[in-house]
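K.L.:
Provide a 3D model corresponding to the input given below.
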Amino acid sequence: MLENLRTLGRVIRTLATKDPVTRVRRFYEIQSPDVEFAARTSRYMNVGYWEEGVNSIDVAGEALATKLADAAGFKPDDTVLDVGFGYGDQDFAWLRDRRVAKVHGINVTPRHVAHARERAAREGLTEQADFQLGTATELPFPDNTFDRVVALESAFHFHPRSAFFAEAFRVLKPGGTLATADIIPLSNETPRMSISSGPLSFVKFSIPDENWHDRTVYAEQLTSAGFVNAEVQSIQDRTWEGWRLFQAARPSDPAFQAAADRSAVKGMANHWRDENLIKKEIALLDYVIAVAHKP
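P.N.:
Predicted coordinates for the structure are as follows:
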C-alpha cells in the first residue's frame, strides 16, 4: 500500500511538470525497478519484437535491439551514439555481438545513467561504453563524430524529434546512418489526447504534440534535416500485440507473484483490466523502424 501511494505521488508530480525534459525524466522514475523488472532477466524497456513462439519480453526486447542494429547497418569498429538508452542493455549486446568499437549513450534520467555506468565498470567495459546525462536536442559532441546514431524507442519523447534529427545529422560523419525504433500514430487524424487507457497513458502525457504524426511526415522531417534515402517501415504487427499479451498475463504469472509484493500485483492487474479499450487504442498506433543516411 505504501509503495502504491508513493507511485501515485510520483505520477501526480510528473503530470504537474511543465519542462519537457524534466517531465520525461520523472516519467521514468514513476515505477520502482523492483516491480518493473520483477521476475525478468534483462532491463530492456521497449515493447519488443515478437517473433512466432516468443513469450518473453526479455527475448523480444533484445530482438528489437537486434532489428535496430540490422537497420542501422552496424559494422565492427563503428562508433555508435545511442540516444535515450534506458538502462543500456542493448549497448552491451551490441558491443558483445556486433563488435562495435565504442558506444556513447545520452540519457536524461540519472537512474539509468548510474545503472549503465555501474554495469560498464563491473564488466570492464568503461573504455568501450560511455554513458552520460544529456538531451537529444543538444548533443554534447563535435560535428562528424559518429558512424551510427540510434534511438531505441525513445525519440517520441524528444522535444521536438525534428530537432533531434538535426542534431543527429550534425554529429554523424558523412556517409553515417541514423536509425530509430519509434512510436507514432497510424493516422494524423487520431487525436493524441483520445488515448486514455492506463498502459498507453505515456502517449497522452509524455509525447509532445510536435511528434504526433504519421510515417509520411516522419520521412519528410528526416529529409528536411538533410538526410537522404529516408525509409520509415512499419513493424506494428510484430510489436504491440505481443507486448499486450505478455503484460496482461504478468499478474497471473507465479514467478511475478513471488517476486513482487501483493499490492504491486494487484495494481498491475487493475492497470491492464480493460482489454477491449487497450486493444482498440493499440490499433490506432504504429510502430516503425526508420533509417536515413547523411550524404
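K.L.:
C-alpha from now on. contacts and neighbour counts both.
P.N.:
Fine.
K.L.:
tell me which stretches of this protein form strands.
P.N.:
Counting by DSSP state E, the segments of the chain that form strands are 79-83, 102-107, 129-133, 146-152, 172-185, 228-234, 285-293.
K.L.:
quick one: the third one to strand 102-107, angle?
P.N.:
Going back to what we said before, that points to strand 129-133. Counting by axes from the mean of the first three to the mean of the last three Cα atoms, to 10 degrees, strand 129-133 lies at 20 degrees to strand 102-107.
K.L.:
repeat for the fifth one
P.N.:
With the same axes, to 10 degrees as the basis, strand 172-185 and strand 102-107 are set at 40 degrees to each other.
K.L.:
what helices and strands are in contact with strand 172-185?
P.N.:
Using 3 or more Cα pairs under 8 Å, 6 or more residues apart in numbering; DSSP states H and E, the elements in contact with strand 172-185 are helix 57-72, strand 146-152, strand 285-293.
K.L.:
how far does that strand sit from the chain's center?
P.N.:
Taking Cα atoms, centre = their mean, to the nearest Å, the mean C-alpha location of strand 172-185 is offset from the chain mean by 13 Å.
K.L.:
tell me which residues of it come out buried.
P.N.:
Buried positions in strand 172-185, judged by neighbour count with 16 or more other Cα atoms under 10 Å: 172-173, 176-185.
K.L.:
now the other sequence, so there's something to compare against:
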Amino acid sequence: MSITDDGDYGAKQVGFLEIIWGEGFLSPGGIEELDLMLTGLNISNKDVLDIGCGCGGAAFHLTRNYNVNTVTGIDVEPLVIKRATELAHKYRLTDQTNFEVVDPGPLAFEENQFDVVFSKDAFLHIPDKEGLAVEVARVIRPGGLLVASDWMRSNDEPLSDEMMEYIAAEGMDMHMCSIGRYRDAIALAGFVDIELKDRNKWYSDLAKREVAAMSRSPLREKIVNLIGENEAKNTIEIWKKMIGVLESGEHRPGHIRARMPDAKVKIE
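P.N.:
Next up, the predicted model:
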C-alpha cells in the first residue's frame, strides 16, 4: 500500500494490516485460510521453515494448533521480524519459534534441514520462481512438504494497464506469475503430488467485504486514527483497484501443495 513509510513494510503499514487481518498477520484470511491450506496434512513434530513470515501470525498458529516441533521464520524486512519476536515473547512461544532477518537470494540453511517449507502470500515478492523452487527443494528433507499460498496471475502475458495501475498504487515489489508457471517450477525442482487451488472468487468476495468494513464505523475510526484521513481514503481506493483485477480474473490468489519424494534427487 502507499502508506509504506520504511521499506515495503513500515510501522504504519504493519499496524494497518494487523487492524484489517488480525494480530501478527500481513495477508488475508487469518487462521481460517491457514487451516484450509493445511487440510488433511499431518505436520505434528515437524521442523518448519516459514518463508516471508511477516509478523509471525502463521508461525504462532502452527505452533499452537498443529503441534509442530519448531518454526523458523525468515523475512527481508527487519521491522516485521522485530514485531514477530515481540509477539513470540508475548505469547510465550520463544522456545518453539525463531525469527531471522535474511538477505534476498539463496536460503542460508543446510540441505535437508526442514520437514515442511511454508509460506503465506510472500513468494510474489521473489522474481525468480524457478530458483526459489530449487532452493526450497534443497532445504527440505526427503518426504517433506511444501505448503504455500501466493498471489498469482491468470497467465504470464504482459500486465494489463489495470494491473500495472494497481501494482503502482500498492508501491511494493510484486512479481506475480501464473499458476502454471508455479506448477512447472515446482515439478522441475523435483516435487511430486503437486496440488494447486485457485482462490480468486474467495478473495474477490472477501476484498469487497473488507472495503465495506473499512468505510464504516468502528473500523474506519481505527484506521483514520492510525494513518490519517487522506491515507485512509487512498487505501480504500487501492483496495478497489485490487478488486478490479480480481474481478477481471487477472489476479488469482491460490494455494500450492507438493511433496518431496522419499528418494530425493538433487537438482543441479
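K.L.:
any idea what the TM-score is?
P.N.:
Once superposed, the chains reach a TM-score of 0.84 (TM-score structural alignment, normalised by the length of the second structure), with 258 aligned residues with a Cα RMSD of 2.9 Å.
K.L.:
quick revisit: quick one, which of the helices and strands packed on strand 172-185 of the first structure is packed in tightest?
P.N.:
Relative to the other members of these, strand 146-152 carries the highest mean neighbour count by mean count of other Cα atoms under 10 Å, namely a mean of 25.
K.L.:
I235 of the first structure: which of the helices and strands packed on strand 172-185 of the first structure is closest?
P.N.:
Ranking these by proximity to I235 of the first structure (Cα to Cα) places strand 285-293 first, at 5.6 Å.
K.L.:
could you dump the strands of the first structure into CSV with distance to R40 of the first structure added?
P.N.:
Putting the strands of the first structure into CSV (distance: least, Cα to Cα, whole Å) gives the following:
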stretch, distance to R40 of the first structure
strand 79-83, 23
strand 102-107, 23
strand 129-133, 23
strand 146-152, 20
strand 172-185, 22
strand 228-234, 28
strand 285-293, 24
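K.L.:
out of the ones you listed, nearest to S42 of the first structure?
P.N.:
Of all the strands of the first structure, strand 146-152 sits nearest to S42 of the first structure, with 15.4 Å by Cα to Cα.
K.L.:
now the helices for the second structure?
P.N.:
The residue ranges that make up the helices of the second structure, judged by DSSP state H, are 11-21, 30-37, 57-65, 78-91, 129-139, 161-170, 179-188, 200-214, 219-227, 229-248.
K.L.:
dump those helices to a markdown table, plus distance to D121 of the second structure.
P.N.:
Converted to a markdown table, the helices of the second structure look like this (distance: least, Cα to Cα, whole Å):
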| stretch | distance to D121 of the second structure |
| --- | --- |
| helix 11-21 | 13 |
| helix 30-37 | 11 |
| helix 57-65 | 11 |
| helix 78-91 | 15 |
| helix 129-139 | 13 |
| helix 161-170 | 15 |
| helix 179-188 | 13 |
| helix 200-214 | 12 |
| helix 219-227 | 23 |
| helix 229-248 | 15 |
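K.L.:
so where in the first structure does stretch 64-79 of the second structure end up aligned?
P.N.:
Using TM-score structural alignment, stretch 64-79 of the second structure corresponds to residues 96-111 of the first structure.
K.L.:
give me the distance between the matching stretch and the centre of its chain.
P.N.:
Shown here is stretch 96-111 of the first structure, whose average C-alpha point lies 13 Å from the average C-alpha point of the whole chain (Cα atoms, centre = their mean).
K.L.:
list the contacts of that stretch.
P.N.:
Here stretch 96-111 of the first structure makes contact (Cα atoms under 8 Å, 6 or more residues apart in numbering) with 21-22, 24-26, 28-29, 74-86, 88, 91, 94-95, 113, 127-136, 139.
K.L.:
now the residues you listed: which count as buried?
P.N.:
Burial of those was assessed by neighbour count (16+ other Cα under 10 Å); the buried members are 21, 24-26, 28-29, 74-75, 78-86, 88, 91, 94-95, 113, 128-132, 134-136, 139.
K.L.:
circling back to that earlier point, need the helices and strands packed on strand 172-185 of the first structure in CSV with distance to Q247 of the first structure, can you?
P.N.:
Supplementary listing: those in CSV, determined by distance: least, Cα to Cα, whole Å:
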stretch, distance to Q247 of the first structure
helix 57-72, 9
strand 146-152, 20
strand 285-293, 17
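K.L.:
mind checking which of these is nearest R43 of the first structure?
P.N.:
Minimum separation from R43 of the first structure across these (Cα to Cα) falls at helix 57-72, 7.7 Å.
K.L.:
and the closest one, what does it pack against?
P.N.:
helix 89-97, strand 146-152, strand 172-185, strand 285-293.
K.L.:
in the second structure, what range does the shortest one match?
P.N.:
With the alignment judged by TM-score structural alignment, the segment of the second structure matched to strand 146-152 of the first structure spans residues 114-120.
K.L.:
once aligned to the first structure, how far is the matching stretch on average?
P.N.:
Following the fit onto the first structure, the mean deviation recorded for stretch 114-120 of the second structure is 0.7 Å by mean Cα distance after the TM-score superposition for the first structure.
K.L.:
contacts for that stretch, please.
P.N.:
With contacts defined as Cα under 8 Å, 6+ apart, stretch 114-120 of the second structure is touched by 27, 43, 46-53, 58, 136, 139-150.
K.L.:
the same query, at a cut-off of 6 Å, please.
P.N.:
Contacts made with stretch 114-120 of the second structure from outside it, assessed by Cα atoms under 6 Å, 6 or more residues apart in numbering, are listed as 46-51, 140-141, 144-149.
K.L.:
roughly how far out does it sit from the chain middle?
P.N.:
Relative to its chain's centre, stretch 114-120 of the second structure lies at 12 Å (Cα atoms, centre = their mean).
K.L.:
and if you look at stretch 250-270 of the first structure?
P.N.:
Between the mean C-alpha position of stretch 250-270 of the first structure and that of its chain there is a distance of 24 Å (Cα atoms, centre = their mean).
K.L.:
what's the answer for stretch 197-209 of the second structure, then?
P.N.:
For stretch 197-209 of the second structure, the separation from the chain centroid amounts to 15 Å (computed by Cα atoms, centre = their mean).
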